[in-house]
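Trainee: Sharing a sequence plus its predicted fold:
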Amino acid sequence: MSAEVLDPVAAVRRFNRFYTRAIGVLEKGYLGTSYTVAEGRVLYEIAKADGVTAKAIGEITALDAGYLSRIVARLERDGVVGRERLASDGRSTVLRLTDHGREVFPAFDRRSAALVEGMIGGLSAERRRRLTGAMAEVEALLGAPEPGPVVLRPHATGDMGWITERHGVHYAREYGWNGHIEAVTARICADFLDSHDSARERCWLAERGGERLGCVFLVKDEIDGVARLRLLMVEPSARGLGVGKRLVAECVAFARAAGYREIVLWTHAVLTAARAIYAVEGFQLEHTWTHDDFGAPEVSETWRLVL
């Protein structure tokens, strides 16, 4: 892999060069017209809004006010855009297409759609899906939207695959554990899907803006009246948000409401953040032993909370 691909700044610049060429930004006339890309964008926003202030166009396009004023002036000279005073406020005006503009714009809009169709026409349905998904992710990442609140939700289709994958990746990367942790996780997830009792067993996913941040399970133990907390995991990107604490607290509240007497869990001494959460919630360390199931000797622990 080249150094340019590894460097995110170089990669974005490379993509910009590709895309500006692909959509004809550098051509003298955009879409075969005498207009620039910026002028075409302003015309598009005016046409779609059917009555919009210049200030609103500026907010949408982020164009400099002086530059935008010159673009609007040109569109007015060409007779495709006109100004109308608002009946509610005679000092304010909105921009609208003129009769001539309504004749010109549909052809302009069709050429824009045809350009895109020409770019993606050879792609299969699956490749189109991948393309639109990748573009949505670029918008989300570079648009820097407010992250929104962290919510806890029940498991849904596809979550078990994500839980299995993330446990395998997380523990291999941070602790050097082998693939046995992924196998253990997959069995727990499969058993849960096959036979979980929705009244007394739950899986929660922590999520923000559609991005999964963590998970936990509460299931029946072999001993009647005892629940088992399993597979608590928080993504590194979500650390410091209180996700693990909320997931464990949700388990405890559910267990009490479901009538369990105790909650038991299995963890490891190396998982210090999780152990701190358990201790704060009132769990007590009950038993320790050493095993090498994950590739190297690890101190395993049993913790218990009497409800």
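Mentor: Received the coordinates, thanks. Numbering: from 1, shown residues only.
Trainee: hey, let's count contacts and neighbours off CA atoms from now on
Mentor: Fine.
Trainee: which ones are touching the closest residue to residue 172 other than its chain neighbours?
Mentor: Excluding its sequence neighbours, the residue lying closest to residue 172 (CA to CA, 6 or more residues apart in numbering) is residue 178, at 6.2 Å. When contacts are counted by CA atoms under 8 Å, 6 or more residues apart in numbering, residue 178 touches 172, 294-295.
Trainee: The structure to be compared is supplied as follows:
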Amino acid sequence: MNITTLNNKIDQVRKFNRFFTRKIGALREGLLHSSFSLTEVRILFEIANGNNPTATKLRRELGLDAGYLSRILTRFEEQGLTERVRSEQDGRQFHIRLTSEGIKVFFELDQRSRNEVAELLNTLSEDEQQKLLKAMHDIETILDKKSSKFSEAVYLRSHQPGDMGWVTHRHGVLYAQEYGWDERFEALVAQITADFINHYNPERERCIIAEMNGEIVGSVFVVQSSETVAKLRLLLVEPKARGFGLGSRLVQECITFARHAGYKKLVLWTNSVLLEARHLYAKAGFKLVEQEEHHSFGKDLIGETWELVL
């Protein structure tokens, strides 16, 4: 690449950076009309959505200087926004979590951010929105060299006509192949997806579909159980898409959505034979709270209820 071509490309990248930071309001003295900087708001977001991270994890995830991060965390503590809790697994480590005041501040900032993005998206047609989201995903995956080649190609979206048929069909096929479950499980999935569509509340419920190169490779649902409790349902990852972190990504998307929707608890029902799924739930912070033997789908099973306090 000659120097002229390189300089032209550098200028284009810098031009886009200037445009985008202005468009999202990152140049304001206080982000989201607050007294917090962009970095401080991002740290609050990671604490709120990171399952009580340690300072080390925050520094690694955000790529911040240790001293700079420490000063911000100290200021948060002095303001009563965060607190440190000694780890039960390793007494040398401390987890950082939001206080009640910190949760209040974070959700106010988060709602302002969501409102600003909604205002931006509402100026675009559905086709323009999809093009924008796809372009953003392409930028993220091209620049994120830490991700595997497969996971970079995965695109998450909300449900569209025809998706419920895919969810029902693939659950029926895969659970018959992998666990020997009969068609009554497929009937259960069909009922769950029908109830989701017939009673869909977009403010409180979500279906997440994972695509790779236009092909669906995974799905998961968050549905309302009560005003304070949501259910995670129908997590599925196609065999060829397993081992790349997609399952964990789908579970985390559900947790984030449930928090934003204002739920206090996220629960799920699974069976002890689903070892990979159980591992994902435990890794995400869910706790096993109940077990019961039952005969369903042509098999003797042990049903399990797991829950996560949000």
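Mentor: Cool, got the structure. In this text the structure is predicted, and so the values were computed from the model without any measurement.
Trainee: Please report how far the aligned partner of the residue nearest to residue 172 of the first structure in the second structure lies from residue 265 of the second structure.
Mentor: When the second structure is aligned by TM-score structural alignment, residue 178 of the first structure is paired with residue 182. As judged by CA to CA, to the nearest Å, residue 182 of the second structure and residue 265 of the second structure stand 32 Å apart.
Trainee: for residue 165 of the second structure, same thing?
Mentor: 29 Å.
Trainee: Between these two, which has more neighbouring residues?
Mentor: Between residue 165 of the second structure and residue 265, residue 265 has the larger neighbour count (other CA atoms under 10 Å), namely 19 against 13.
Trainee: Surely the more buried one and residue 229 touch.
Mentor: Yes. In this structure, residue 265 of the second structure is within contact of residue 229 by CA atoms under 8 Å, at 4.9 Å.
Trainee: now the contacts of residue 178 of the first structure as JSON lines including secondary structure and neighbour count?
Mentor: Formatted as JSON lines, those follow (DSSP: H, G, I helix; E, B strand; the rest coil; neighbours: other CA atoms under 10 Å):
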{"residue": "172", "secondary structure": "helix", "neighbour count": "16"}
{"residue": "294", "secondary structure": "coil", "neighbour count": "17"}
{"residue": "295", "secondary structure": "coil", "neighbour count": "13"}
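Trainee: Please state the offset of the longest helix along the first structure from the chain centre?
Mentor: As assigned by DSSP state H, the longest helix anywhere in the first structure is helix 99-120. Offset of helix 99-120 of the first structure from its chain centre (CA atoms, centre = their mean, to the nearest Å): 32 Å.
Trainee: List the buried residues for it?
Mentor: Buried residues in helix 99-120 of the first structure, counted by 16 or more other CA atoms under 10 Å: 101, 105, 108-109, 111-112, 115.
Trainee: The closest residue to residue 86 of the second structure other than its chain neighbours: how many residues sit nearby?
Mentor: Distances taken as CA to CA, 6+ apart place residue 94 nearest to residue 86 of the second structure, at 4.3 Å, with adjacent residues excluded. By other CA under 10 Å, 18 other residues sit near residue 94 of the second structure.
Trainee: go on, residue 197 of the first structure?
Mentor: The burial count for residue 197 of the first structure: 12, using other CA under 10 Å.
Trainee: still on that earlier bit, ok, and the residue nearest to residue 172 of the first structure, which helix or strand is that part of?
Mentor: According to DSSP states H and E, residue 178 of the first structure maps onto no helix or strand at all.
Trainee: what's the spacing between the residue most central in space within the second structure and residue 73 of the second structure?
Mentor: Centroid-nearest residue in the second structure: residue 253, 1.9 Å away (criterion: CA atoms, centre = their mean). Residue 253 of the second structure is 26 Å from residue 73 of the second structure, where distance means CA to CA.
Trainee: And for residue 18 of the second structure?
Mentor: Distance, residue 18 of the second structure to residue 73 of the second structure, by CA to CA: 29 Å.
Trainee: So these two - more neighbours on which side?
Mentor: residue 73 (21 against 13).
Trainee: residues contacting that one?
Mentor: Contacts for residue 73 of the second structure (CA under 8 Å, 6+ apart) come out as residue 82.
Trainee: can you rerun that using 10 Å?
Mentor: Applying CA atoms under 10 Å, 6 or more residues apart in numbering to residue 73 of the second structure gives the contacts 40, 43-44, 55, 67, 79, 81-84, 96.
Trainee: Now intersect those with the strands, please.
Mentor: Cross-referencing the contacts of residue 73 of the second structure against strands under DSSP state E gives 82-84, 96.
Trainee: what's the closest of these to residue 7 of the second structure?
Mentor: Taking CA to CA as the measure, residue 96 is the one of those closest to residue 7 of the second structure, at 43.4 Å.
Trainee: Correct me if wrong: that closest one contacts residue 84.
Mentor: Yes. Between residue 96 of the second structure and residue 84 there is a contact under CA atoms under 10 Å: 4.7 Å.
Trainee: Neighbour count for these two, which is higher?
Mentor: Between residue 96 of the second structure and residue 84, counting by other CA under 10 Å, residue 96 is the more crowded of the two (23 against 18).
Trainee: Look up how far residue 300 of the second structure lies from that one.
Mentor: Taken as CA to CA, the span from residue 96 of the second structure to residue 300 of the second structure is 42 Å.
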